[in-house]
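Novice: Generate coordinates for the sequence data below:
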Amino acid sequence: MTNNTSIAPIITVDMQVACDNEQLPTLEQLQLWADTALKPYNKNFELTIRLVESAESQQLNHQYRDKDKPTNVLSFPFEVPDGIELDLLGDLIVCADVVEFEAKDQNKELFAHWAHMIIHGCLHLLGYDHITQDEATEMETIEIGLMAQLGYSDPYIAS
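Specialist: Now for the predicted structure:
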């Protein structure tokens, strides 16, 4: 007799906190949001999510993207060398100050915006982008669906 049940993928989140903000998501929240974004791909993944202040975000954004300002989320995909089997997906750097400012500025619930930033960053780690209109439409459609699964409204509709 064969067992036809599939084993759910394992998503491992390593949380690093490098800021003093009062309203940060918990590891459990980050895990839920990463699971929501990544489990549909039916693979094991490991990623680091680092929560930072504006200075670190600005330095990394300037160094890697030539943009001298902090940003909400930076994604650094891990490029696995040929012939090596690793589940390491990459790193997300999320600026708590920017996420808090954007949530308030856009009249969004703070943790809904955090969820969106984690989902958005995970999709970038998977290779999605929003440079062209077609890419943006594809990525936003996925994000809207994943946010709805979590019970959140469309993050692209202004409140």
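
Novice: alpha carbons only for contacts and neighbour counts from here, please
Specialist: OK.

Novice: Going along the chain, name the helices of this structure.
Specialist: 27-38, 54-65, 96-105, 110-125, 133-149 (DSSP state H).

Novice: orientation of the fourth one relative to helix 96-105 in degrees?
Specialist: Our comparison of helix 110-125 with helix 96-105, counting by axes from the mean of the first three to the mean of the last three Cα atoms, to 10 degrees, yields an angle of 120 degrees.

Novice: Following up with a second sequence; could you model it the same way so I can compare the two?
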Amino acid sequence: MTAPVAEIAVSLDCPAWVEALPDIEARVQSLAILALSGSPEDVPEGPLELSVVLADDKTVQALNRDWRGKDAPTNVLSFAALDDEDAPLVEGAPLLLGDVILAWETVSAEAEASGRPLADHFSHLVIHGVLHLLGFDHLDEEEAAEMEGLETRLLATLGISDPYQDEDDQQ
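Specialist: Predicted structure coming up:
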């Protein structure tokens, strides 16, 4: 399987990310490519572009409030450019997939509460966010099963256990 050609911009808006995961920029790059490679039939042809913003809860809470009407932080937000029918398409330019934004405090607290390594939880959420940019969702059981199954398969290639199985075991 050939990896898609993608420009992945990583913004480090919260220094705690680098302190906890010193290789985070390279990690984001490889995780995004893995997510894009996992379901080739869902990836548009040609060069792609996306951004991953490593932010804090305050930033994510403001975005969640302004764009989703939910005044609380969340672990990851995805803003898919492909959802915007008015998004400009420039011939020869990379296709903009959108933005994935992660919240440091929420992600790190979730990892600690679940007993999962931060790197594993982070990997899951980057893959999850990028899959949202490709149109995957979990609004109903069938969509959720497809998305979660793909996430689980991709994480397994990294030696990371099924995060959804772990949730079921804790209930």
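
Novice: okay if I get the helices of the first structure as TSV plus distance to residue 86 of the first structure?
Specialist: Formatted as TSV, those follow (distance: least, Cα to Cα, whole Å):
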stretch	distance to residue 86 of the first structure
helix 27-38	16
helix 54-65	24
helix 96-105	29
helix 110-125	14
helix 133-149	25
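
Novice: what residue is smack in the middle of the second structure?
Specialist: For the second structure, the residue sitting closest to the mean C-alpha position, by Cα atoms, centre = their mean, is residue 129 at 2.3 Å.

Novice: Surely that residue and residue 98 touch.
Specialist: No - at 10.0 Å, residue 129 of the second structure does not count as touching residue 98 under the criterion of Cα atoms under 8 Å.

Novice: ok so, going back, aligned partner of the residue nearest to the centre of the second structure in the first structure?
Specialist: When the first structure is aligned by TM-score structural alignment, residue 129 of the second structure is paired with residue 121.

Novice: tell me the contacts of its match?
Specialist: 73-75, 92 (Cα atoms under 8 Å, 6 or more residues apart in numbering).

Novice: try residue 59 of the second structure
Specialist: residue 103 are the contacts of residue 59 of the second structure under Cα under 8 Å, 6+ apart.

Novice: any idea how far it is from residue 105 of the second structure?
Specialist: As for residue 59 of the second structure, its distance to residue 105 of the second structure is 11 Å (criterion: Cα to Cα, to the nearest Å).
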